[in-house]
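Colleague: Generate a structure from the sequence data that follows.
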Amino acid sequence: MAKITLLDGGLSRELERCGATLRQPEWSGLALMNEPEKVQQAHANFVAAGAQIVTTNSYAVVPFHLGQARFDQDGAMLAQRSGVLARAAAATGSDVRVAGCLPPVGGSYEPQNFDAADSQAVLSVLVDNLTPNVDLWLGETLSCIDEARAAARAVADTGLPLWISYTLRDELPDQLDSPVLRSGEGVADAVRAAIEAGAQAVLFNCSMPEAMQPAIEAALQVVREGGHDIPVGVYANAFTAEDDGAANEVLSGIRKDLDPEGYGTWVDRWLAAGATIIGGCCGIDAPHIAALKSHLDRQA
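Modeller: Here you go, the predicted structure:
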């Protein structure tokens, strides 16, 4: 079995388990502002569960969630804080890396909101203030190719590895033969663009488990055809299809079939398809990651 990298899970759900308050528009950014100790605890819970990478709580440190005035005033401080908290939690484990989260600046699942100038202005604040505490960059829940290219431009001068993670449309069975991003762009084109932009891994996240295997297969075909040596990964959400609204509008209920055992069944399919980076997104908490760690250890 190929060496597997185990990511953390969805931070919002784990923050809820830690007793943090989440509400819109700030969402997980509210805990970063008011309950930083719970943010660190959530990260530490994932480390204790076996995660080899924890991702900074900077997803909501954007004007879309904070508002422009608050971002201008506190964005740099909050980005720095998110890195410090993740690094402190990573230190409770052994060889745990910190990924600096680079979110879609215009909001989750909102590719039509992409603006190149706005994205660079916001991402530069995140990158400048996260850099001292991160080991790699993770552009995540990216709905279009332009968002991936923006992330690559933002980190070009940092010297740190970049991973790009796209979110997929959840319609099935249409996705089975031709998987697409939420923008409608094809997965193969998106993977090529990520590699051309310098990504050292390509992942898919914040989509239903059912949408993931076709995307893995399409990505690996591009990797093989191009003679590249980069891993492909998955961290799905535990929600029903989210194509009709932005993510994180409410703390959604999770699917009963995606308990730790049920989620592990999907992970086995992704591993068989060739994925070598595995974790969880919205609704996947520390108990899920602990179960995955045990499952993967048994297969090693």
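
Colleague: contacts, neighbours, all on C-alpha from now
Modeller: Noted.

Colleague: just the helices in the stretch 51-200 of the chain please.
Modeller: For the stretch 51-200 of the chain, the helices defined by DSSP state H, counting those that start in this stretch occupy 63-66, 68-90, 116-130, 145-155, 174-177, 187-196.

Colleague: Of all those helices, which one is nearest Phe46?
Modeller: Each of those has some distance to Phe46 by C-alpha to C-alpha; the shortest is helix 68-90, at 9.0 Å.

Colleague: Check the offset of that closest one from the chain's centre.
Modeller: The chain centroid and the centroid of helix 68-90 are separated by 17 Å under C-alpha atoms, centre = their mean, to the nearest Å.

Colleague: Repeat that for stretch 142-152.
Modeller: Worked out by C-alpha atoms, centre = their mean, stretch 142-152 lies 13 Å from the chain centre.

Colleague: Out of the helices of the stretch 51-200 of the chain, which is the most enclosed?
Modeller: Neighbour counts (mean count of other C-alpha atoms under 10 Å) averaged over each of the helices of the stretch 51-200 of the chain peak at helix 145-155, with a mean of 22.

Colleague: Packing partners of the helix or strand hosting Arg298?
Modeller: Assigned by DSSP states H and E, Arg298 belongs to helix 286-299. Contacting helix 286-299 under the criterion 3 or more C-alpha pairs under 8 Å, 6 or more residues apart in numbering; DSSP states H and E are the following elements: helix 36-49, helix 260-273.

Colleague: Could you give me the buried positions within the last one?
Modeller: The neighbour-count criterion (16 or more other C-alpha atoms under 10 Å) identifies Pro260, Tyr263, Gly264, Trp266, Val267, Trp270, Leu271, Ala273 as the buried residues of helix 260-273.

Colleague: for comparison, sequence B:
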Amino acid sequence: MQTTTVPELLKRGPIVLDGAMATELEKRGVKTDNALWSATAMLDHPQAIAAVHQSYFDAGAQITITNTYQANVPAFVHAGIPAPRARQLIQDAVKIAQEARTDYAASHPDFQALIAGSIGSYGAYLADGSEYTGKYHLDEVAYQEFHRERLGLIMAVGVDLLAVETMPRLDEVQALVHLINQQWPQQRYWVSFSIRDPQTLSDGTPLAKAARWVAQQSNVVAVGVNCTTLENVEPALRTLRAAVDLPLIVYPNSGDEYDPQTKTWQPTERSHQFDTYVPRWLAAGANIIGGCCRTTPKDIQTIARLVRQN
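Modeller: Have a look, this model is predicted:
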């Protein structure tokens, strides 16, 4: 398998990112309706995680994201898992992605893919939907203390880049990016925000302001939005493109709607309509496209086909 980077891949055209982890784990019998979410699979179903990674490679993904979004030591400890075991599980998640890539490359000699280490927000750790509201606040030191251990564990194993994702607050991103640049000054990463609407982060910060701050930082390879509706993406891209010259990354949800009362997802007329939306996103300046909640390998296959046609 040849090694590559985001800038090198972008020279050939838009990049295809993978899709949802939890949705595909559930199809493989893993229960994710708990505070650990998809990180639950690290305990008893590591082979299912590997199978999900490979299913996205098969679909055309050029970047796969580690199953560490909700995986942090305090969350595991709160679930009754000793801290040393929790640390090993986080590192195992990175190793599973590495091994899935190696195994896939063994039968696909021209295959190239990057591994992005997922860093979810403090709001995700709270497991109460705060990553979509931004209704929490720590100072910079406290944000960094929360993120430092997981970052260190992931970096010790090694990833091609970091996915600083579903971030509802600019101050948390600032603290996290400062930490990355201080402790791992060569590490590349992207920042993807959780938004209230196509112009505004969940915490009320203008998206353009947040993107401009990110664009001024070292080693950032892309900025964008994720875990939002399909219809939010195009106007968000226009907001971003007017503000920065960085590559833009988008990976929205499938179009299904979440019912907080029943804690279930319901299909809508927009569900899985990537055929309709992706050409618009490409025209609006998207450089990296994938999927978030409820998206599937079939959706990523559709994205890959449309990107190739671009």
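
Colleague: Could you check the angle the helix holding Arg298 of the first structure makes with helix 36-49?
Modeller: 20 degrees (axes from the mean of the first three to the mean of the last three C-alpha atoms, to 10 degrees).

Colleague: what residues does helix 286-299 of the first structure touch?
Modeller: 1, 6, 8-9, 14, 45-46, 48-51, 259-261, 263-264, 279-280 (C-alpha atoms under 8 Å, 6 or more residues apart in numbering).

Colleague: Let's see that with 6 Å instead.
Modeller: Identification of contacts with helix 286-299 of the first structure by C-alpha atoms under 6 Å, 6 or more residues apart in numbering yields Phe46, Ala49, Gly50, Pro260.

Colleague: counterpart of the third one in the second structure?
Modeller: I take that to be Gly50 of the first structure. Matched to the second structure by TM-score structural alignment, Gly50 of the first structure sits across from Gly60.

Colleague: burial measure for the counterpart of Ala50 of the second structure in the first structure, as a count.
Modeller: In the first structure, the residue matched to Ala50 of the second structure (TM-score structural alignment) is Gln40. Using other C-alpha atoms under 10 Å, Gln40 of the first structure is surrounded by 23 other residues.

Colleague: One more: the one 4 residues further on?
Modeller: The burial metric for Ala44 of the first structure, expressed as a neighbour count using other C-alpha under 10 Å, is 24.

Colleague: from what I can see it touches Ala89, true?
Modeller: Yes: using C-alpha atoms under 6 Å, Ala44 of the first structure is in contact with Ala89, at 4.7 Å.

Colleague: one step back: between the helix holding Arg298 of the first structure and helix 260-273, how big is the angle?
Modeller: Going by the same axes, to 10 degrees, helix 286-299 of the first structure makes 50 degrees with helix 260-273.

Colleague: which non-adjacent residue is nearest the alignment partner in the first structure of Glu234 of the second structure?
Modeller: Applying TM-score structural alignment, one finds that Glu234 of the second structure aligns to Gln213 in the first structure. Distances taken as C-alpha to C-alpha, 6 or more residues apart in numbering place Trp270 nearest to Gln213 of the first structure, at 5.9 Å, with adjacent residues excluded.

Colleague: Need the counterpart of the one you found in the second structure.
Modeller: Aligned against the second structure by TM-score structural alignment, Trp270 of the first structure finds its counterpart in Trp281.

Colleague: Check whether its match really touches Pro235, as I assumed.
Modeller: No: with contact defined as C-alpha under 6 Å, Trp281 of the second structure does not count as touching Pro235 (9.0 Å).

Colleague: what about the match of Gly50 of the first structure, neighbour count?
Modeller: By the criterion of other C-alpha under 10 Å, Gly60 of the second structure has 23 neighbours.

Colleague: List the residues that contact it.
Modeller: Here Gly60 of the second structure is in contact with Gln301, Ala304 (criterion: C-alpha under 6 Å, 6+ apart).

Colleague: rerun that using 7 Å as the cut-off
Modeller: Val16, Ile300, Gln301, Ala304 (C-alpha atoms under 7 Å, 6 or more residues apart in numbering).

Colleague: Kindly report the same for Ile284 of the first structure.
Modeller: By C-alpha under 7 Å, 6+ apart, Ile284 of the first structure lies in contact with Gly9, Gly10, Asn237, Ala238.

Colleague: Residue in the second structure paired with the second one?
Modeller: Residue correspondence to the second structure (TM-score structural alignment): Gly10 of the first structure is matched to Ala20.

Colleague: Tell me how many other residues crowd that match.
Modeller: When neighbours are counted by other C-alpha under 10 Å, Ala20 of the second structure registers 26.

Colleague: On the three-state scheme, it is what?
Modeller: Recorded secondary structure, Ala20 of the second structure: coil (DSSP: H, G, I helix; E, B strand; the rest coil).

Colleague: That one reaches Gly291, doesn't it?
Modeller: Yes: using C-alpha atoms under 7 Å, Ala20 of the second structure is in contact with Gly291, at 6.3 Å.

Colleague: In the second structure, what residue corresponds to Cys101 of the first structure?
Modeller: Counting by TM-score structural alignment, the partner of Cys101 of the first structure is Ser118.

Colleague: Let me see the contact set for that match.
Modeller: Contacts of Ser118 of the second structure (C-alpha under 7 Å, 6+ apart): Ile65, Thr66, Asn67, Thr68, Tyr69, Leu162, Ala163, Val164, Glu165.

Colleague: Looking at those residues, which is nearest Thr296 of the second structure?
Modeller: When those are ranked by distance to Thr296 of the second structure (C-alpha to C-alpha), Ile65 comes first, at 14.0 Å.

Colleague: how near is that closest one to Tyr56 of the second structure?
Modeller: Here Ile65 of the second structure is placed at a distance of 10 Å from Tyr56 of the second structure (C-alpha to C-alpha, to the nearest Å).

Colleague: same deal with Val173 of the second structure?
Modeller: The value you get for Val173 of the second structure to Tyr56 of the second structure, if C-alpha to C-alpha is used, is 28 Å.
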